[in-house]
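Asks: Quick one, fold the following:
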Amino acid sequence: MFEAEIESTKLRLAEMLLPPSKGGVHLVQVLDHPSLDRAFKEFFRAEVEWQLYQDRIQRQSNLPIEPNDLVFRNVWGQVEDYVRQHARFDRRQALALIDTAVKSILNYRIRPRVTLKWFVYRGEPTKPVCEIFLRLQYFADYPYFRQGFEQWMEERSLARDSTQIMPMFEFERLVKQLDDDYILDLSTSEFLDLLDPIFSFFNDPSTPTALEAIPIEALIVFLDDKDIQVIAQKFERMLYHDGVRNVTREMILRVVEQVLQELEQQEYQPERKSEHDASAASAEAIASSDVQQSAGIPAPGEETAASVEELLATDKQEHKSQPAIEEPTDETQPVLKSSPHVEQEVFARSSAAEDSPTDSAPPSADEFHRTSQEVALAENAPGSEETPTVEETASWGSTLPSEHAPDARQELQEEKITAEGVAPGGVLEDSVASQATIAEPPLAEQLEGAVSDEPDANTLAELESLLEIASDISPTFHTETPEQRHALEREFDLPATQDSVSPPRMETEESLTSTPSELPIEQDQAETLEGEAVTVQPAVAMASSRAAATDAVLESGIRQVRVPASMQSQQLPPLNEFLGEDLRQLVQTKLCQGSQERYDALIARLEQATSVRTALNELDRFVAEFNLDPKSKAAQELRVALVKRYTFK
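Replies: Model prediction:
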C-alpha cells in the first residue's frame, strides 16, 4: 500500500541530501537543510543517539574500568558531544537510513499506536525505560506521546538512563490512554489539524491547502488505529459504494460533523420517546376521566351499575352516524383465526362481559366500548329480522377456517353452521365464530372419542394362535451338549467349532433351534432369511434368556480380565530399590526439610500409586502443599526414579 508515494519520497530525499558524486552526508547538513521536513531531521538525530547508546553498552562491558568513574564519564561525555557535532553517514548508510525513515514515519503518521509498539519493542516482550525513551525520539509528529511518557517517568522518579523494565502490554496501554485523553479534548477543527502530517506526506509543499487531498485508505487506517469505528465505517462506504479514492479537508470535516449529528440524534431519541410516552399516557388518563364523567360512571366504592339496555342504546347511536361498511382497524375488529385458543379467548371475553358483577371497579372507556360491541354481537343471534349484505357474507367466508385445511374441527364447524341455517338469517362475524366455538366439542373429547385403549379382537385372536403354535412345536435338534452340536454340524456340513471358546449355554424354558425348512410357516408369522435359524418362544422367556446369557458372558470375561489393585501393587518393586542413599538424603533434606516423618509419608503416598502418572501427580501435590521448588534437583531426580520404577519393573 502506498508504494508509489514511498518510492517518490525516497528519491526526493536522496536528491535533496546526497551530493551527485559518490559521497556521504553529515548530520549537521541534514539538520540545517531548509526544505527538509522536521520529522526526517529528528529521525536522523535520533539515529545518532541510538548508535552512541549501543556503543556505550559495549564499552561498559568490554573496557576493564569502572563505568561509573567520574573522570571516565567526563572524558567519554566529551567524546560523545564531539560525535554529535561531526557525525557522518556514508552513501550506503544514508540510503538505508532514508528508506527506514520514510517507511517508519509514514506508518507512524497513519497508525501511531501500532507503529510505536512495533518500533520500540521489535518483537520483544520487555524493554528498559532508557531504550523506550530513545526510541520515542525518532518521531517528531504527535508530540503528546513523548510528552506523556516523560510525565509518566517523572511521576515514578525515573531518569532517562533508568534500566527499569517496562512490559510491552503496559506500554501499549499507556499509549492508548495518552491517545484517547488527547483526542477527547479536541474539537472538530482541531481533530482535522491532527491530520496535517498525513497531508504533508501525500502532497507537494507547493500545493495550496484547500486543494490538498489524501488517499481515503490512509484515513480509514488512521481512524481504525484510534478505534473510531463509526467514522471509519462511513468512509469505508464512501470507498466501496461511492468509489471515492481521495478526500480533502472539507470532505472530512463534513463527514465528521454529519456523523456527530447522527450520534446526537440517537442519544436524544430515547429521551424524546419517553417524553412522548408520558404525554400520551397523561392524555389517555384525561380522556378516560372525561368519558367516565359524561357516562355517569360512579367513583370507586359506589354500588351503582349501568344497564345493558343503556349500553346498547349508546352503541346504536354511535353506529347510526357511521357508514354501513367501514374499514375496521386492528384494535376494534375481532378477527377469527383458525386457532382454537383465539376462538376460546373471544368467547370467554364475551361471556365475561355479560356476567360481570355490578359492584366491580369502574371500567375505562376502552373497556366500555369493547363491552358494548360484545353485547351487540350476543344479541344479534341467527333468526333476527335483518338480512346480511353481500359484503358481510363475503367477510364471513374470509374469517371462517379454510375449506382446504385437513382439520376435523373445521368439518364439525361447517356442519353445525349449515344445520342451524346460516344463509337465511343475518349473522355477524363474531356471532358465527361464537356459534362455531360452542358447537364443536373440546379437543380433548375428540381425541378421547377417536382413541381407544381396548385391543382389537382380531389382534387377540392372532396372538393366541401364535402362542398355541409355539407351544405345539417340538425340537428337531438339541444343541445343549457338544456331541449334539457336532452332529448338527456334520448334518449341514458346517465348519467345526471348538468347545473351549463356545459361549455359555442359555438355560430357558423352551429354547428351540431349527432350520427354516422344518418350521411350519403360518400366516402373519415372521419370515426369516434363507439359512438362518428361527427361535420361537414367548417374549418374556426370550428376554430373560438373553439377559442371563449376557450376564454369563460378561461375568466370564470380567473374571479373566479383572486384576485386583492389591495384585498390581504387589507386582511393582519397592520404591526404595530405585532410591540410592544419596538421593534419599537429598529428598529428605530438600523436599522434607530433614523430617523423617514427612519423608515416610511421601514414600507411602508414592508407593500407593498404581501408575507412573498417578505417582508423578502425587509428587506434584506434595510439592505444592509445602510450597517447594518443582524444578529443584531433588524433585527432578525423584521423578526419574519414579519413571524407572514403573518402566523397568
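Asks: From now on I want contacts and neighbour counts done on CA atoms only, so please keep to that.
Replies: Fine.
Asks: Which elements pack onto the helix or strand where residue 127 lies?
Replies: Residue 127 is located in strand 126-128, with elements delineated by DSSP states H and E. Packed against strand 126-128 by the contact rule (3 or more C-alpha pairs under 8 Å, 6 or more residues apart in numbering; DSSP states H and E) you find strand 165-167.
Asks: And this one, please, so the two structures can be compared:
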Amino acid sequence: MFEKEVQNTKQKILSFAEGKEKISLSDILNLDIPKSLKDYFNIFAERVLSEELLKILYSKRFDQNNVNFIEARKRFLNSLKEALLFTQEEFENASDKASRFAINFILRPEWTLTKIIFKNENVKTTAQIIESISSFSEYTYYRKLMEKIFERYPQDNITVEFFQRLLRKIDEEVFKNVSLKEVLEIIDPIFNFFKFASESTSVPAEAFLIFFRDKGLENLAKEIELEKDLHGKPRLTKSDIEIILKRVLKPQEIKEQIQELKETENQVEPEIETEPTPKLSTLPDLNLFFDEKARDKFIKKIFKRDADKFYDAIEKLNGINNWKEASAFIDSIFIQNEIDPYSDEAVEFTDLVYRRYFPGIR
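Replies: Now for the predicted structure:
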C-alpha cells in the first residue's frame, strides 16, 4: 500500500545526492525532507557505527544498563555520526528503507515503535527504551509521557506486551484530553509526508483509517470510512479532518474537562503544600466495599496471590482523601504488577474504589 508514494519519496531523496560518490549524514540531516526520514537515517547510521564498534561499546566489560555509560556512548556515537559517509550504494539502500520506515511510522506509530525498539527480543530495560525512543522526532508525546511514567513508577524491565499496552494507554489518554488544535498538530506529520511524496495537500482517506486504528480509535476510523465510502471522498484535506474531529471529539466538552481538571489541581496542590500533617479521612473505610469473594479475586488476579500487598494497598488508599491521588496510586499498582487496566478485574477494582469518593455512582 502507498507504493507510489514510497517510490516518489525514495527518488526525491536520491536526487539530492546525484553526481556524488559519497554523502555525509550531516548533509542528509540538512535536507528539506520530513523528520521521519531524517530519523531513519539517524537510526541507520547508529546501527552502522554500533556494528563496527560492537566489540568495544557493547561488550560485557561494560554495564549496558548503566545510565551514565548509555549517555556517554550516545554522545560518542553522535560525534562519530557527524563525520559518517555513505557510499552511493549504502545511500540508495538507506533511502529505500527510510521511505518505507517513514510511511509506517507516521501511520502506525504504536506498531512501528514496538518493532524498532524490541526487534526480536521480549524484554528491554527502561533505559534502553528511553534511549531508543529519543531517536524519534515525530510524535514526541510518547517519549515525554513515558519518561514521566518511568520516573514516577520506576521499573527495571519492560516486556513487549506491557510496552504495547503502555503505548495504547498513552494514546487513549492523549486523544481523550487534548484540544482540537492539538489533535491537528499531532497529525501534521501525515500531511507533511504526503505533501513531500506526492506534492498534494490532501491525503488518502485510507492513511487516516490506518492511523486511527493503530491507536484503537475506532470511532474516528468509522467517521473517516463514512467520508470515504458514503460521501465519496477518497482523499481528505486538513479542513475535512477538522470537520470530522469536531463531529467526533466534541472539543467543547474536552475543553470543559480540562478546565475542570485544572481547577481540581489548583484546589488540591495548595492543601498538600500548606498542611504540615495529613487530615484525617472522613471517607468510609474501603474494606467495607469488598466482600470476601471480591477480595479473593483481587488478591489472586491483581496482587499475584499476595494478600499482604492487597491489604497494604487498601490501607494506603484509605489514607488518600481525593480521587485524583487514588487513581494515580491504582495506576502504579497496575504498572508494578503488569496488570491490563482494561481487564475485568482491574475495571471492577477501580470502580469499587471510585465509589468510596463518589458514593452516588453505582
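Asks: Could I get the TM-score for this pair?
Replies: TM-score for the superposed chains, counting by TM-score structural alignment, normalised by the length of the second structure: 0.59, backed by 246 aligned residues with a C-alpha RMSD of 3.4 Å.
Asks: Now name the helix or strand holding residue 290 of the first structure.
Replies: In the assignment (DSSP H and E), residue 290 of the first structure maps to helix 249-295.
Asks: what about the strands in the first structure?
Replies: All strands of the first structure, identified by DSSP state E, fall at 25-26, 88-89, 126-128, 165-167, 213-215, 246-248.
Asks: what would these look like in JSON lines with distance to residue 273 of the first structure?
Replies: What follows is the strands of the first structure, written out as JSON lines (distance: least, C-alpha to C-alpha, whole Å):
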{"stretch": "strand 25-26", "distance to residue 273 of the first structure": "69"}
{"stretch": "strand 88-89", "distance to residue 273 of the first structure": "68"}
{"stretch": "strand 126-128", "distance to residue 273 of the first structure": "52"}
{"stretch": "strand 165-167", "distance to residue 273 of the first structure": "48"}
{"stretch": "strand 213-215", "distance to residue 273 of the first structure": "41"}
{"stretch": "strand 246-248", "distance to residue 273 of the first structure": "37"}
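Asks: Of all those strands, which one comes closest to residue 350 of the first structure?
Replies: Residue 350 of the first structure sits nearest to strand 246-248 of all the strands of the first structure, at 67.4 Å, using C-alpha to C-alpha.
Asks: Relative to the second structure, what is the average displacement of the closest one?
Replies: Here strand 246-248 of the first structure, set against the second structure after superposition, deviates by a mean of 0.9 Å using mean C-alpha distance after the TM-score superposition for the first structure.
Asks: Please work out which residues outside that strand touch it.
Replies: With C-alpha atoms under 8 Å, 6 or more residues apart in numbering as the test, strand 246-248 of the first structure has contacts from 210, 211, 212, 213, 214, 215, 216.
Asks: Can you select the buried ones from those in ChimeraX?
Replies: A single ChimeraX command is used to select the members of the contacts of strand 246-248 of the first structure judged buried by 16 or more other C-alpha atoms under 10 Å:
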select :212,213,214,215,216
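Asks: Of all pairs in the contacts of strand 246-248 of the first structure, which one is the farthest apart?
Replies: Using C-alpha to C-alpha, the two most remote members of these are 210 and 216, lying 16.5 Å apart.
Asks: follow-up on the earlier one: helices and strands around the helix holding residue 290 of the first structure, which ones?
Replies: helix 188-193, helix 229-240, helix 365-379.
Asks: Could you pull out the helices in the stretch 1-150 of the second structure for me?
Replies: Along the stretch 1-150 of the second structure, counting by DSSP state H, counting those that start in this stretch, helices occupy 3-15, 25-29, 35-52, 54-57, 67-81, 88-107, 109-118, 126-133, 141-152.
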